[in-house]
Structure formats: structure tokens, C-alpha cells
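J.: got a sequence here, can you build the structure:
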Amino acid sequence: DIYSLKADYSQPLSGGWKLDAGAKSSYTKTNNVADYFLTVTDETKADYDKTNHFIYKEAIHAAYVNTAREGKRWSMQVGLRAEQTVSDGRQLGNAVKPDSAFRRTYTGLFPTAYLNYKLDSAGNHSITLDYGRRINRPYYQDLNPFISPLDKFTYYVGNPFLLPAYTHNVQLSYSYKGRITAGLRYSSTLDDTNETIEIVDGTYYSRPGNIGKTTILSGMLEGDLPLRKWLQVGFYSEVTNIHSETDFYTGFLDTKGTYWFVQPNFRFTFPKGWTAQIDGVYQTDITASQFYLLKRGRLNAGVSKKVSAALTVRAAVNDMLYTGINRGIINNLANTEANWRNANDTRTFTLAVAFRFGKAISDLRKHNQNSAQQEQNRVRE
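T.: The predicted model follows:
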């Protein structure tokens, strides 16, 4: 159950300034029950070691104030948000396990600042500097302490003691006519939530855990350019360095690595309503705390024909070379070496026929009309 109440206020001020303020309260309750049974020689009994009942309640109260001004060359914005969170968790007992409960209360301040300057009077060239501190709370399911068997040797375990992650972000970017953007970003996160793997008596336990400190430094370049009347080229590329430090099951964990990510696309326009697109994605090896993700990529292509103003036919092939396979190595395991390979059905062919009936209906679920969106995003699909 998720309930939310939100109020916002906006007031124009003299000198081109604008003031915004508001408050929000949200209430969440999850009630999770898992019953496990053991059947031996036609006799079924409750498995109290895995059977569980967990109730989690959370209340978040927040208030913010924000002021902004937009001039001919300069644009700026400064804001501050205050939040208080009160959470209660209760794990009900059973025939072999007693009740247990916890309460956690924490308050935080989250400043933001934004500055943009147009380098020329036409506004073709501009630079932007922004800073923000944010909080990322765990998924509700990750707070659930249930033990869920994935296979004979692997169990997923929730973690009710997960802490929220706090991140400082600083980004400097340059833009040319809104078509080409280059930027540098630095972020420092405390208690980032990530999957961790522990081996106990030959059994793998996968659980979410807090990574002490994660520092990210990246540079990016993106753009969307018309090279010809019949060819539009878009691209995004970044180089990122990740450094993680935390206490771990096998001792202190200190990992760092740099990876490259690129995502180009080519869009073609032909006579008589024909269009086509070729796009792809590629990343090099990534070091992410306990995990080492091996390089992978994907190549896609599609073509479409606009038969009439109302009828369009599309055909597409995804992952043509079948290279979008997740592979990696799990490090820092006690006396164990482990790797994984997930080969999903990513190579597909689709054929679609679209017929347009009258005017398109706009989506009514806008951000300002759904004050519980942040809480809903913490529910896994």
C-alpha cells in the first residue's frame, strides 16, 4: 500500500526571479508472507527455517524551497530539500523463530545548484555547471529478509538493514546548438546498494548490501547530426572510471577500473515513405565492486514503410550477431572461483503493422499528477 500527499507553491518575484516551495508526505506498508513445506514419504510438514512473515512500514516527510532566474546570458537555480524518514520492520516469529523488530529514523538535507551561461548572443554555445546531493532508498523487496531458493546451491536473501545511499554529483557540460554535448561528471556515493555474493558451506547466498564508498569520474560526448538529407546520425559515448571501497565478507574490498561505452545509430530516409535504421551498443569490461562484467555488444536493424497517412508497416531484427550475452566473474569469494553466463533470447525478428485512428490520446499520468511516483519506482516489476 502506498499513499502520498503533495502541495506546491510558485510565486514570481521582482528582477526576473521565481520562488517555488512545497511539501510532501508519503506512507508505505508492505506485508509479505512466504510459506514453505517439506514433503517426505507422503508426509507434509511446515519448513519453519524458510517460512517467513515480514511487515514493513515507512513514512517520509519532505519540504523544499527553490529559487531561479533566467537572463539573456545567465540562468541560475538554487534549491534545498529537507527529508525525514521513519521506518519500522517486524519479522513475525513461528514455531522455531522468535519475533524481531527494528525502527530506523534519519533526516537529511539535499542542496542543488545550477548555472548556465550562453557564450554568444545567439545562444549557439553554452556551458552548464550543476551540483546536487541526492538520496536513493532501497527497493522494498530488498528490505524483505526472506530466503528464496533459486536452485539447489543458490539462495536469494533480503537485507532489512540496508541503508539509503547518499550521492554528491557535480557535472560540467558544453553544448553546441543543442545538437552536440560534451561533459565531465564526478560523483561520490556512500552506502550504494549492490548485489553481494557470499559462500557458506558450499551454498551461494545472493543478497543486497551497502558498498562503503563508490567514486565515479566520467567524460561523455553525444550528438545528433543531419549529415545528408537522407541520413541522420546520432551517437553517445562515455569513458568511466569506477572506484569502490568497502568492508566485505572476505576482508576489505578495494576495486577500480575504467570502461568505454558507445551507442551509435544511423537513420535513413528514402523516397515513397521508406525509412530504415541501424543502431548498436558496445561496452568494454566493467569492474563493479565484487563483479567483473565482460565486454558485450548488440547490433540492430529495422525498416519501415508508410503505406498511407494511417497505415505503417515495420520490420526489425534485434541483436543480429547474438552478442548481447551477459558474462562475468565473481571475485572475493572464500576459496572459490566463480563466473556466470546468461544467454537470453535477445536475437529476435519483429513485424508490426500500425494503424492510426484519429488524434493521439495524450498520457494523463504526468509527474505532477502522481506524487507517489518515487515510491512506486521502488517496487520491482
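J.: going by C-alpha atoms from here, please, whenever you check contacts or count neighbours.
T.: Fine.
J.: give me the neighbour count for residue 311.
T.: Per other C-alpha atoms under 10 Å, the neighbour tally for residue 311 reads 13.
J.: with adjacent residues omitted, what lies nearest to it?
T.: Excluding the flanking residues, the one nearest residue 311 by C-alpha to C-alpha, 6 or more residues apart in numbering is residue 355, at 4.7 Å.
J.: what about that neighbour, distance to residue 313?
T.: Residue 355 sits at a distance of 9 Å from residue 313 (criterion: C-alpha to C-alpha, to the nearest Å).
J.: these two: which is more packed in?
T.: Neighbours were counted for residue 355 and for residue 313 using other C-alpha under 10 Å; residue 313 has more, 16 against 12.
J.: which ones are touching that one?
T.: The neighbours of residue 313, taking C-alpha atoms under 8 Å, 6 or more residues apart in numbering as the test, are 304, 305, 306, 307, 351, 352, 353, 354.
J.: please redo it, this time with the cut-off set to 7 Å
T.: 304, 305, 306, 352, 353, 354 (C-alpha atoms under 7 Å, 6 or more residues apart in numbering).
J.: narrow those residues to those that are buried.
T.: 304, 305 (16 or more other C-alpha atoms under 10 Å).
J.: need the max-distance pair from the contacts of residue 313.
T.: 306 and 352 (12.0 Å; C-alpha to C-alpha).
J.: quick one: the helices in the stretch 101-250 of the chain?
T.: For the stretch 101-250 of the chain, helices defined by DSSP state H, counting those that start in this stretch do not occur.
J.: could you also give me the structure for this next sequence, so I can compare it with the first?
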Amino acid sequence: MTDTPTIPVFDGHNDTLLRLHMRGDDDLGVGAFLNGGVGGHIDLAKARAGGLAGGMFAIFTPSPQLGVDYLELMRAATYDVPLPDRLPLGDAQKAVLAMAALLLRIERASDGAVAVCRSGAEIRAAMARGAFATVLHIEGAEAIDADLDALHVLHAAGLRSLGPVWSRPTIFGHGVPFRFPSSPDIGPGLTETGKRLVKACDELRIVFDLSHLNEAGFWDVAKLSTRPLVATHSNAHALTPHARNLTDAQLAAIRETGGLVGLNFATCFLREDGRMRGDTALDVMARHLDHLIDRLGVDHVGFGSDFDGAIVPDALGDAAGLPRLLVHLKAHGYDDATLEKIAWRNWVALLERVWGE
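T.: Prediction:
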């Protein structure tokens, strides 16, 4: 197979804003994204080279007291990475506002090359004119207060997708640790404040991301939410028994609601041995896609790369390497219509179902 499929990709999750924010200067971050040349998995040049047409841009607030290299710890045969305590509200809000502002500054400085999208119609329009379509997402809701006032302000600023937890606890619920091997059935479910957050997100038509939530919390959301269930970047527990992956019962629940799961490219969630190693074949990505499609149906699976937040297969490299993945999947047996669904159509359709546009 030598022909590269000319199929655009809309990705369900990346941590590029955190990488840019950590440069310590917003002007440097804006320039690093628009001009490239400073490493990382995603910038505008790499996106164009790989056909990455847009995606969900996560805001994640790191814990200053983490004190461990969790990517390195996940190279071991078994592991249970220690997680930090809750973040203070003020610290989280400062970081979230800074990264949201960074994305808006990138849009303003891009001369139309980058668009922050708030509806399915805006995503489709941006892709049609060749602009890079971004969606504001928050991973870990530490910046949202118990009264949920910040949720409404952030929604007005463009927030359209929210994960209530990363893996550390919040006032809303409990995440799963980076633990292998392990079940995701770890700890209690949503708090009462978390249940109110689900209902508020439903009313505002904000995607409620289940990716880092523990199993009890997952089932709480399934009982409360009237919207499709979504895990933006998660894989199959039946193939890789990592606490972060979804069981077949969870996949069935997502299918019943017309939801979606985005395939996570992080190698520790793909490999049978749960290790975070770059020397990982693209075949393992195809195996997880096969399983997800078998359990969810072809209309309910997409990509959720975790670019700039994890080690991905060396054979993929970064966003510029996405055509290699599509070529591999075509050789694996997926036709162009299926690849288009997985690569972008399913995500846009899901967002339209949730957002009502």
C-alpha cells in the first residue's frame, strides 16, 4: 500500500495547550503553534502535513506537587502511579483562564487559519475553507466552583466539552489511577455536586467526557444524563486491562445512547503489557479499533489521540504521521467510507447530536 488516503482527521483529545502554556510566555506559545519548529506532536504545520483538520483542545491544570514522571513509571511491567491531592479552586481557575486565552490568541493571530468552534456548523465551515477547527475542552473540572457559576462563564467563552476529573479527585467525583493491571471499578461514584454538574452540562449541551472517571462515576452519569455518553480518549479493557480503559459493559452503555469513544494513541492503553513504550506496532491500534467497532458499531468510534500528553507509537510519530495510520488501517481492511467515519465524520455528527446543531 503506497497511496496515502486523502482523508481529514478531527481528533477527540490533545494536550497541546498545556505544552504551549508551559513555555511560560503566551507570545511564545502562539508562535510555537502557528510557526512550528519547537517539538511536540501538534502545531499548524504538522497538522497540515498530516491532514489533521481540527480537534478538541484540552485544558489540563498540572499539579505542582506531583513530583513523579508518570510516563516513565508506566514503562514498568506493573505499576500504580501515585496521584496528587485536589487542586485549589483559585490555582485551577488561573491556569484554565490562561490556556483558554492562549487558544483565543492563537485564533486571533492566525489570520483565519485557526477557528475556535462552538457548533457543528462552525466545524464543518472551518474544515470546508481549510481552517484548523478547534473546540475548547477542559480535562479535570477543578476550575469550576460548587455553585457552578464558572461553568456558565466558561460556556459563554466557548467551552463545549468537559471532563469532571483527570485522575486526581475533584469536588465532583473520583478518577481512575494510572494502574496496570487493574479494573476501573475503583472508589465511590459522583458526589452530589457532581450529579448537579451532569445535569447542568446536559442543559447547556456540553459534552460530558467519561475518559478519566472511575466505573462507579461512569454508571452515575449513565443514570443521570439524557445526552449521548462520550469517552473522548479511551480504549478497550478487554484487550488491555488498564484502569483507564473501558469494559465491554461500559461500551455497551455508550452504544445504547448513541455515544462515541475516541481511540487513545497512548501506548500504555494499547499494549497488552500496559507499557508506555514508543516501540509499539500500529497493529495494536487496529486491534483496539476492531474491538471498539464490534462493541459500539462503526458510527460510534473516532480518534482521541492524546497527542502532546503521552508517548504514541514511533511509527506514527506526531500529527504529520496520521496518513501512515490511515494507510495501515486501509491495509488492515477498512474501506474509505469507514475510514472517513472514524477519522472525522463520527466526531462531528456526535458533537451535533450533543450540541443540537
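J.: quick TM-score on the pair, please.
T.: The TM-score (TM-score structural alignment, normalised by the length of the second structure) is 0.28; 174 aligned residues with a C-alpha RMSD of 6.9 Å.
J.: if we can go back for a sec, among the contacts of residue 313 of the first structure, which one lies nearest to residue 43 of the first structure?
T.: Among these, and counting by C-alpha to C-alpha, the member closest to residue 43 of the first structure is residue 352, at 52.5 Å.
J.: who does the helix or strand encompassing that closest one touch, helix- and strand-wise?
T.: Assessed by DSSP states H and E, residue 352 of the first structure sits inside strand 348-355. Strand 348-355 of the first structure is packed against strand 311-318, with contacts defined by 3 or more C-alpha pairs under 7 Å, 6 or more residues apart in numbering; DSSP states H and E.
J.: the strand it packs on: which residues count as buried?
T.: 312, 313, 314, 316, 317, 318.
J.: tell me the contacts of the fifth one?
T.: In other words, residue 317 of the first structure. Applying C-alpha under 7 Å, 6+ apart, the residues contacting residue 317 of the first structure are 300, 301, 302, 348, 349, 350.
J.: that one - nearest residue in space that isn't next to it in sequence?
T.: residue 349 (4.5 Å).
J.: isn't that neighbour right next to residue 316, touching?
T.: Yes: Residue 349 of the first structure is within contact range of residue 316, at 5.7 Å (criterion: C-alpha atoms under 7 Å).
J.: what separates the residue nearest to residue 317 of the first structure from residue 154 of the first structure, distance-wise?
T.: For residue 349 of the first structure relative to residue 154 of the first structure (C-alpha to C-alpha), the value is 34 Å.
J.: more neighbours: the two, which one.
T.: Remark: of residue 349 of the first structure and residue 154, residue 154 carries more neighbours, 16 against 13, as counted by other C-alpha under 10 Å.
J.: for residue 172 of the first structure, see how far away the residue nearest to residue 317 of the first structure is.
T.: 41 Å.
J.: next, count neighbours for residue 262 of the second structure.
T.: 28.
J.: could you do residue 337 of the second structure as well?
T.: Other residues lying near residue 337 of the second structure total 11 when counted by other C-alpha under 10 Å.
J.: likewise the one 3 residues further on?
T.: Residue crowding around residue 340 of the second structure was assessed by other C-alpha under 10 Å; the count is 20.
J.: mind giving me the packing neighbours of the helix or strand encompassing it?
T.: Under DSSP H and E, the secondary-structure element containing residue 340 of the second structure is helix 336-340. The contact analysis (3+ C-alpha pairs under 7 Å, 6+ apart) places helix 336-340 of the second structure against no helix or strand.
J.: show me what counts as buried in the top strand by length along the first structure.
T.: Taking DSSP state E as the criterion, the first structure has its longest strand at strand 203-228. Residues 204-224 are the ones in strand 203-228 of the first structure that count as buried (16+ other C-alpha under 10 Å).
J.: again with stretch 92-103 of the second structure
T.: Quick answer for stretch 92-103 of the second structure (16+ other C-alpha under 10 Å): 92, 93, 95, 96, 98, 99, 100, 102, 103.
J.: list the helices and strands the host helix or strand of the fourth one packs on?
T.: Secondary-structure element containing residue 96 of the second structure, defined by DSSP H and E: helix 89-109. With contacts defined as 3+ C-alpha pairs under 7 Å, 6+ apart, the secondary structure elements packing on helix 89-109 of the second structure are helix 26-35, strand 114-116.
J.: deepest of the ones you listed, which one?
T.: Ranked by mean neighbour count under mean count of other C-alpha atoms under 10 Å, those are led by strand 114-116, which reaches a mean of 24.
J.: can you name the element that comes right after it?
T.: helix 120-129.
J.: show me what counts as buried in that next one.
T.: 120, 122, 123, 124, 126, 127.
J.: tell me the angle whichever helix or strand comes after it makes with helix 120-129.
T.: With elements assigned by DSSP H and E, the helix or strand that comes after helix 120-129 of the second structure is strand 132-139. Counting by axes from the mean of the first three to the mean of the last three C-alpha atoms, to 10 degrees, strand 132-139 of the second structure lies at 140 degrees to helix 120-129.
J.: next, the angle from strand 132-139 of the second structure to helix 89-109.
T.: Using the same axes, to 10 degrees: strand 132-139 of the second structure against helix 89-109 is 180 degrees.
J.: which other helices and strands does strand 132-139 of the second structure contact?
T.: By 3+ C-alpha pairs under 7 Å, 6+ apart, strand 132-139 of the second structure packs against strand 52-59, strand 114-116, helix 120-129, strand 159-163.
J.: turn the ones you listed into JSON lines, including distance to residue 202 of the second structure.
T.: Formatted as JSON lines, these follow (distance: least, C-alpha to C-alpha, whole Å):
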{"stretch": "strand 52-59", "distance to residue 202 of the second structure": "18"}
{"stretch": "strand 114-116", "distance to residue 202 of the second structure": "21"}
{"stretch": "helix 120-129", "distance to residue 202 of the second structure": "17"}
{"stretch": "strand 159-163", "distance to residue 202 of the second structure": "11"}
